[in-house]
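**Student:** Sequence plus the predicted model coming up.
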Amino acid sequence: MEFDRLTHPRLIKSSRRIPELSLAPHRQRYNIPIGLHANLSEGSPVCEVLRTNSSLLNQDGFFHGKMGFRTALSKGLLNMSEVKQELKAQVELFHELTGHLPPHMDGHQHVHVLPEVRHVFAEVLEEYGIKYTRVPIEPGLHNCDWIPPSLMDFYLGVEEDSFNTVDVFTKHGIRWADIYIGLSTMGRNMSVSSICSALDSAVLQLRAKAAQGSAGTIELMVHPGYPSVPPAGGCGEGPDDFSQSWERLHELQTLIKPELQSHYKSRNIQLCSFKDL
C-alpha cells in the first residue's frame, strides 16, 4: 500500500492481529498516525471481566453483532456501565500498544452515535482528552439512488442517530470534520468519479458556509486493504463478508490512482490526519 495516500487509519480493538499491527514496520517507516476504531459489535471484549456474564455478549459469548447490538439496545438489554468499561479498556490497550492515546476515536459500524452509547462514548473521550471523532452525516446521501434500499435504510438510521448526537458531543468539547463523506463511495461504489463528485459537492458546501479564505475539513471514510482469508482476520469469530470481499482491494486500487491525486491538487485539497488539526 502507498501509505502517503492513507492519512489516518484506525486500530480496531478485539482484533487477533492487534500485537502485529502495533509494531507493523509500515507504521514505523511512514510515521502513520493511527486512531482508535472502538468495537462493541464484533468479536469479544478486551476487558476480561466482561468476557463472561456481560450484557454485551450473546449466547455464544461474542458481541451481539451489527444489528444484534442495535436490537439489544432498543430492548434495554445493554448495561451502559459495561459499555463504558469496555470503551475505557480499549483506550488503555491502545495506549499500551502504541505508547500514546489516540488523537481520534470513532465506532465500528457507527455504534458510537447510537442512543445511550453516545453519552458514555463522549464521557470516555472527554476523560482521556481525545479531541476528535466521526459524525457520519453525509451531504446528498438521500440522492444516492445506486445504494440498495436495505443499505440505504441502515445509512439513514445512522444519519438520524448522528444528528441526535451533535449536541452531546458538542457539550463534551468533542470535534469532528466539517463534512463527512464515505457512505456513498464505499466498496463497489467507489470510483475516481464518485469520490471526485462527492468531494466537489463537499467543497462547494464548505465555501458556502466558511468565511472567505478560511479552510475547512472533509473526512473521507475508506476501507482499503486485501481480502482476508479465513480463518485469519476478524475479531475472534473469523473475518466478516466485507473483509473477505474484493471490495477492499478495489478501494485500495482506486485510492492510489494518479487521476485522484491530480484532482486533490486541482481543488487545493491537502491530505492530512486528525493529528494535524
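**Tutor:** Sure thing, it's come through. Numbers count the residues shown, from 1 in each chain.
**Student:** only C-alpha atoms for contact and neighbour calcs from this point on.
**Tutor:** OK.
**Student:** Identify the residues contacting residue 89.
**Tutor:** Counting by CA atoms under 8 Å, 6 or more residues apart in numbering, residue 89 touches 46, 47.
**Student:** and if you look at the one 5 residues further on?
**Tutor:** Under the criterion of CA under 8 Å, 6+ apart, the contact partners of residue 94 comprise 11, 36, 100, 101, 102.
**Student:** can we see that at 7 Å?
**Tutor:** Contact analysis of residue 94 by CA atoms under 7 Å, 6 or more residues apart in numbering lists residue 101.
**Student:** what separates it from residue 119, distance-wise?
**Tutor:** Going from residue 94 to residue 119 by CA to CA, to the nearest Å gives 21 Å.
**Student:** Likewise for residue 150?
**Tutor:** Distance from residue 150 to residue 119, counting by CA to CA: 28 Å.
**Student:** same question, residue 249
**Tutor:** Residue 249 sits 35 Å away from residue 119, going by CA to CA.
**Student:** Run through the helices of the protein in chain order.
**Tutor:** Here the chain has its helices, by DSSP state H, at 18-22, 25-30, 66-74, 80-98, 117-128, 149-163, 166-171, 192-209, 241-244, 247-255, 258-266.
**Student:** Quick check: which of those is nearest to residue 50?
**Tutor:** Relative to residue 50, the nearest member of those by CA to CA is helix 80-98, separated by 7.4 Å.
**Student:** take the one below as the second:
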Amino acid sequence: MKSIWVCADDYALAPGVSEAIRGLLAMGRLNATSVMTVFPDLDEEAARLDEAVRAKSTPASASIGLHVTFTGGFSPLAADPLGGAAFAPLQAVLGQALTGRLNMAAVRAEVEAQFQAFHAAFGRPPTHVDGHQHVHLLPGIRAVVLEATARHAPGALVRDCTPAPRARLGFDAKARLLGLFATGLRAQARARGLATNTGFAGAYDFGPGHDFAALLAHFIAGLPEGGLVMVHPGHPDAVLASRDPVTDQRAREYAALAGDAFPALLAAANARLA
C-alpha cells in the first residue's frame, strides 16, 4: 500500500476555506495543508487549525506548511518584488521572474517575513513549503525559498510539482508546464538537505464542468509512493469572492473529499494518507 499526501492549499485565504480544511483534517480526509500568512487574522486561524489537528479522527499527524505568496493582489508583509503596494497577478510576476527583473532584495525580505509570520503564529517552523500559484518554482524566488527553508525549517518537505506521469489528464499542458518550471528543484532541494515529494498531481483548470470525484480518483491512482495531490476545498463566502476567482469549485472539491466514497477511493488506489 502506497503512502501519499493529500494537501489542501490556501488555508487562511478566507474563513470558509479555513473552516472547510479544518473539518476535512478532523475527519482524516487530508494529511496536510498550506497556510497563507499575509492576512491579518493569521493568529486566530492558526489556533483553530492546531485545535482541528489535535481532534483528527486518525492518529497520524498532519503537515502544516507555508504557502509562500507573491501574487493575488494581497498586501505584502514586507515588500513586493515588483515594487507595488499589492502583489501583482501571476502573469506579471512570471514575466519579471523569467527575465531576471524581480527586485531580489524585496523577494528576500518578503520570504523572510512570511517564514517569521508562520513561526510567530504557530510557535514552530512549517513542516512543508510550497507556493501560492506555484511561485516557489520561479527563477529568483526558488533559490530564496530554498535557502530560507534550509535555514528556518531544515526538516521541511519542499513541494516538487513534477507531474506523476500516470496522474496526468491526457496531454495535460498545465501539468507539463508546471513540470517544466519544476525542472531541477528536487536536486537543488537535496543539495540543501531538504526532502521533496516523489510525484505530483492535482492541476486542472478549475472549470465547473469537471467531476472532481473522478479527477481525484485518477490523481490518487496515478501517484507513486510518497506522491502529493494538491486540493482546494472550501465553503464559498464573501471574503473568498473578494480575494480569489475560484469559488464554487472549492465547494465541489470539499464535497468529494468529505463524501462517503472517499475511503473507497483510497482503497481502490491501494493508497493511504502518509
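**Tutor:** The structure has been received and is ready for your questions. In this text the structure is predicted, and so the values were computed from the model without any measurement.
**Student:** that older thread, need the helices of the first structure in JSON lines with distance to residue 272 of the first structure, can you?
**Tutor:** As requested, the helices of the first structure are exported to JSON lines (distance: least, CA to CA, whole Å):
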{"stretch": "helix 18-22", "distance to residue 272 of the first structure": "21"}
{"stretch": "helix 25-30", "distance to residue 272 of the first structure": "13"}
{"stretch": "helix 66-74", "distance to residue 272 of the first structure": "30"}
{"stretch": "helix 80-98", "distance to residue 272 of the first structure": "20"}
{"stretch": "helix 117-128", "distance to residue 272 of the first structure": "21"}
{"stretch": "helix 149-163", "distance to residue 272 of the first structure": "24"}
{"stretch": "helix 166-171", "distance to residue 272 of the first structure": "23"}
{"stretch": "helix 192-209", "distance to residue 272 of the first structure": "15"}
{"stretch": "helix 241-244", "distance to residue 272 of the first structure": "25"}
{"stretch": "helix 247-255", "distance to residue 272 of the first structure": "15"}
{"stretch": "helix 258-266", "distance to residue 272 of the first structure": "12"}
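**Student:** Run a quick neighbour tally on residue 175 of the first structure.
**Tutor:** 16 (other CA atoms under 10 Å).
**Student:** Can you name the residues that contact the aligned residue in the second structure for it?
**Tutor:** Under the alignment (TM-score structural alignment), residue 175 of the first structure pairs with residue 195 of the second structure. Residue 195 of the second structure is in contact with 156, 157, 158, 189, counting by CA under 7 Å, 6+ apart.
**Student:** likewise residue 194 of the first structure?
**Tutor:** Residues in contact with residue 194 of the first structure (CA under 7 Å, 6+ apart) are residue 185.
**Student:** For residue 67 of the second structure, see how far away the closest residue to residue 269 of the second structure other than its chain neighbours is.
**Tutor:** Setting aside the residues directly before and after it, residue 269 of the second structure is nearest to residue 221 in space (CA to CA, 6 or more residues apart in numbering), at 4.7 Å. As judged by CA to CA, residue 221 of the second structure and residue 67 of the second structure stand 25 Å apart.
**Student:** Looking at those two, which has the bigger crowd around it?
**Tutor:** residue 67 (28 against 19).
**Student:** and the gap between the counterpart of the more buried one in the first structure and residue 265 of the first structure?
**Tutor:** Superposed on the first structure with TM-score structural alignment, residue 67 of the second structure falls opposite residue 37. Per CA to CA, residue 37 of the first structure is found 29 Å from residue 265 of the first structure.
**Student:** cool, and residue 251 of the first structure?
**Tutor:** Distance from residue 251 of the first structure to residue 265 of the first structure, counting by CA to CA: 20 Å.
**Student:** Comparing these two, which shows the higher neighbour count?
**Tutor:** Set side by side, residue 251 of the first structure and residue 265 show more neighbours around residue 251, with 23 against 12, by other CA under 10 Å.
**Student:** The second structure: which residue goes with residue 72 of the first structure?
**Tutor:** Using TM-score structural alignment, the partner of residue 72 of the first structure in the second structure is residue 96.
**Student:** Same question for residue 200 of the first structure.
**Tutor:** Matched by TM-score structural alignment, residue 200 of the first structure corresponds to residue 221 in the second structure.
**Student:** Residue 150 and residue 119 of the first structure: which is more packed in?
**Tutor:** Between residue 150 of the first structure and residue 119, residue 119 has the larger neighbour count (other CA under 10 Å), namely 18 against 8.
**Student:** Return the distance of whatever residue of the second structure lines up with the more buried one relative to residue 92 of the second structure.
**Tutor:** Counting by TM-score structural alignment, residue 119 of the first structure lines up with residue 143 in the second structure. Taking CA to CA as the measure, residue 143 of the second structure falls 19 Å from residue 92 of the second structure.
**Student:** re the thing from before, of the contacts of residue 195 of the second structure, which stay in contact in the first structure?
**Tutor:** Conservation of these in the first structure, assessed by both residues aligned by TM-score structural alignment, their matches' CA atoms under 7 Å: retained contacts are 156, 157, 158.
**Student:** Out of these, which sit inside strands?
**Tutor:** Among those, the residues falling in strands (DSSP state E) are 157, 158.
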